[in-house]
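Novice: can't give you the sequence, but here's the structure:
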């Protein structure tokens, strides 16, 4: 027996379960009434179940069969569903579990079909996904730098001394010919300054964009003032002392990396699967929220039984 789709989302899974529960035995069919008045939207009835014209047309489209075949399948499903209900199959936990699974698959399938039917990505979806995946598809110009920072002292009364120390170290760093020279001189100066109680750090930094976004490593961002000072430098150039919330910096530009943008057309192609999944997920969340607000929670004991068998230990056994 074909599984119903379209309007039969509730009936067909239950009908299949009813057929299985009957063990293949012959069941008594409710009377089929196929001669209803033309004025009504009903086209057939099986017991208490009514097939409407809209349901029949939807079944024809979904199954790609004739009206006669679709009607017979709808009525077969209805008969078996009513037999199952008459035997209280809907009260059995295993049946409810299988029904829930079947209905969930139907919901997910329909939400995905609806998401696909919305067509190409909108401009808003393109912007959102581009921002999410900018490292892969919208890479801006970046710089790599080495720098030294005299950290802001805990006592603000020492700020002026820290700034003077950074300026003095900068004069030494101007002698550097390479980034390695810069770091060697900076670390030597840092060791001297720390004897006076100032905290000094010298390091290489991952490439970052003009707005401070880090292209390498984690998703952190550089201070805006620091990023602006770095981008103002030519390769090999050394900055004046730049103050940020962290302290006083001396920056040397090591490398500039060109932007690597991907065209909007190509991004629309690349993001299509994710956009469809995102649409479906948001629709699903909206459906769940609406149902939760309209329907009181139902206690499912089979879920409690299943959860009780799950160990609560934090240890994970790997295959």
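Specialist: It's in. None of the values given here were measured: they were computed from a predicted structure. Numbers count the residues shown, from 1 in each chain.
Novice: C-alpha only now, for contacts and for neighbours.
Specialist: Fine.
Novice: can you give me the strands for the stretch 201-319 of the chain?
Specialist: Remark: strands of the stretch 201-319 of the chain, listed N- to C-terminal, are 242-243, 247-257, 260-261; assignment by DSSP state E, counting those that start in this stretch.
Novice: show me what contacts residue 209?
Specialist: 140, 141, 142, 143, 215, 227 (Cα atoms under 8 Å, 6 or more residues apart in numbering).
Novice: in helices, which of these fall?
Specialist: Among those, the ones falling in helices (DSSP state H) are residue 227.
Novice: who wins on neighbours among the contacts of residue 209?
Specialist: Counting neighbours by other Cα atoms under 10 Å, residue 143 leads these with 26 neighbours.
Novice: for that residue, which non-adjacent residue is spatially closest?
Specialist: With sequence-adjacent residues excluded and distances taken as Cα to Cα, 6 or more residues apart in numbering, residue 143 is closest to residue 256, at 4.5 Å.
Novice: ok, now how distant is the one you found from residue 173?
Specialist: Taking Cα to Cα, to the nearest Å as the measure, residue 256 falls 20 Å from residue 173.
Novice: so for the two, which residue has more residues nearby?
Specialist: Neighbour totals were compared for residue 256 and residue 173, and residue 173 leads with 23 against 17 (other Cα under 10 Å).
Novice: for residue 166, see how far away the more buried one is.
Specialist: Distance from residue 173 to residue 166, by Cα to Cα: 10 Å.
Novice: correct me if wrong: residue 167 contacts residue 241.
Specialist: Yes: using Cα atoms under 8 Å, residue 167 and residue 241 qualify as a contacting pair, with a distance of 6.3 Å.
Novice: and the helices in the stretch 1-150 of the chain, which stretches?
Specialist: For the stretch 1-150 of the chain, helices defined by DSSP state H, counting those that start in this stretch occupy the ranges 11-21, 53-63, 67-86, 93-117, 123-132, 134-137.
Novice: here's the one I want to compare it with:
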């Protein structure tokens, strides 16, 4: 059947992977070598299914090599850290946020001066009506979620909305609702990108304590009256700690980029494009 050398490091890898004593690992290596020699003697390596399995093993090994190379590039760079921080800003670099309830007297962009004055007067009336909800806010705490459950309704928000909706709208449209927490720069503290009006956000950020009410605030949507429900503390992870937290993800991104580059180059070679797509894309690089 022919000779087949068995390297010491091969035995060591088998022993480590299968948790075997060196002697048993050597027996396993010898057994595998004998079976492989017999398979070659019978020409089994020419079987299409066997060739495909061999190709898949090589593809996996190639992807493993890409990840090793990505690891060897070195520490997370500043550019990589900036990109990873942007993806995970809520956990790594979150500014202070402000959770509010508001009532807005809706105005169209072409509303005339008389309608705008009417909306401002209605906003003033709503502000007077919701003053009682400040007391509710001051004697209660912001509700918090338990485990994966949504937090219960905020009694201060419910009191505000009820009072705001109780003011006669006199033909105007009034919307009263709790809003996602927002930063002073207008970015909502949500996983999906959401930008809120800057004038509204700045007004929300100017409120200090739970129950504080804003003066009427004009935005492209209308005239708002805002009550603060909760200030969400900032979360800023130190740069070097952040660099360590995102390292595995960055290494995976490097490997995926290298894989994409290889696939792009291979697709230019028409005679092997189909084979490469079928092999490398069957194997995913996982974090």
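Specialist: Everything's here; your move. All values reported here derive from a predicted model rather than from experimental measurement.
Novice: dump the helices of the stretch 1-150 of the first structure into JSON lines; add distance to residue 266 of the first structure and mean neighbour count as well.
Specialist: Compiled in JSON lines, the helices of the stretch 1-150 of the first structure are given as follows (distance: least, Cα to Cα, whole Å; neighbours: other Cα atoms under 10 Å):
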{"stretch": "helix 11-21", "distance to residue 266 of the first structure": "41", "mean neighbour count": "21"}
{"stretch": "helix 53-63", "distance to residue 266 of the first structure": "33", "mean neighbour count": "17"}
{"stretch": "helix 67-86", "distance to residue 266 of the first structure": "42", "mean neighbour count": "20"}
{"stretch": "helix 93-117", "distance to residue 266 of the first structure": "18", "mean neighbour count": "15"}
{"stretch": "helix 123-132", "distance to residue 266 of the first structure": "11", "mean neighbour count": "14"}
{"stretch": "helix 134-137", "distance to residue 266 of the first structure": "9", "mean neighbour count": "16"}
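Novice: now check the second structure for the residue matching residue 76 of the first structure.
Specialist: Taking TM-score structural alignment as the criterion, residue 76 of the first structure has no aligned counterpart in the second structure.
Novice: ok, now residue 226 of the first structure?
Specialist: For residue 226 of the first structure, the residue aligned by TM-score structural alignment is residue 200.
Novice: check residue 266 of the first structure too.
Specialist: Superposed on the second structure with TM-score structural alignment, residue 266 of the first structure falls opposite residue 241.
Novice: and that match, how many neighbours?
Specialist: Number of residues near residue 241 of the second structure (other Cα under 10 Å) recorded here: 10.
Novice: now do it against residue 70 of the second structure, distance only.
Specialist: 20 Å.
Novice: cool, residue 15 of the second structure as well?
Specialist: Here the distance between residue 15 of the second structure and residue 70 of the second structure works out to 27 Å (Cα to Cα).
Novice: ditto for residue 251 of the second structure
Specialist: Separation of residue 251 of the second structure from residue 70 of the second structure (Cα to Cα) stands at 6 Å.
Novice: ditto for residue 169 of the second structure
Specialist: Counting by Cα to Cα, the gap from residue 169 of the second structure to residue 70 of the second structure is 62 Å.
Novice: can you check residue 216 of the second structure too?
Specialist: Separation of residue 216 of the second structure from residue 70 of the second structure (Cα to Cα) stands at 54 Å.
Novice: with residue 203 of the second structure instead?
Specialist: The gap separating residue 203 of the second structure from residue 70 of the second structure is 46 Å, by Cα to Cα.
Novice: ok, average deviation of the top helix by length along the first structure from the second structure?
Specialist: Looking only at the first structure and at elements set by DSSP H, the helix with the highest residue count is helix 264-294. On the superposed models, the aligned residues of the second structure are on average 0.9 Å from helix 264-294 of the first structure, with distances taken as mean Cα distance after the TM-score superposition for the first structure.
Novice: mind listing what's buried along that helix?
Specialist: 267, 268, 271, 272, 275, 276, 277, 279, 280, 281, 283, 284 (16 or more other Cα atoms under 10 Å).
Novice: shouldn't the second one be in contact with residue 121?
Specialist: Going back to what we said before, that points to residue 268 of the first structure. Yes: with contact defined as Cα under 8 Å, residue 268 of the first structure reaches residue 121; the gap is 6.2 Å.
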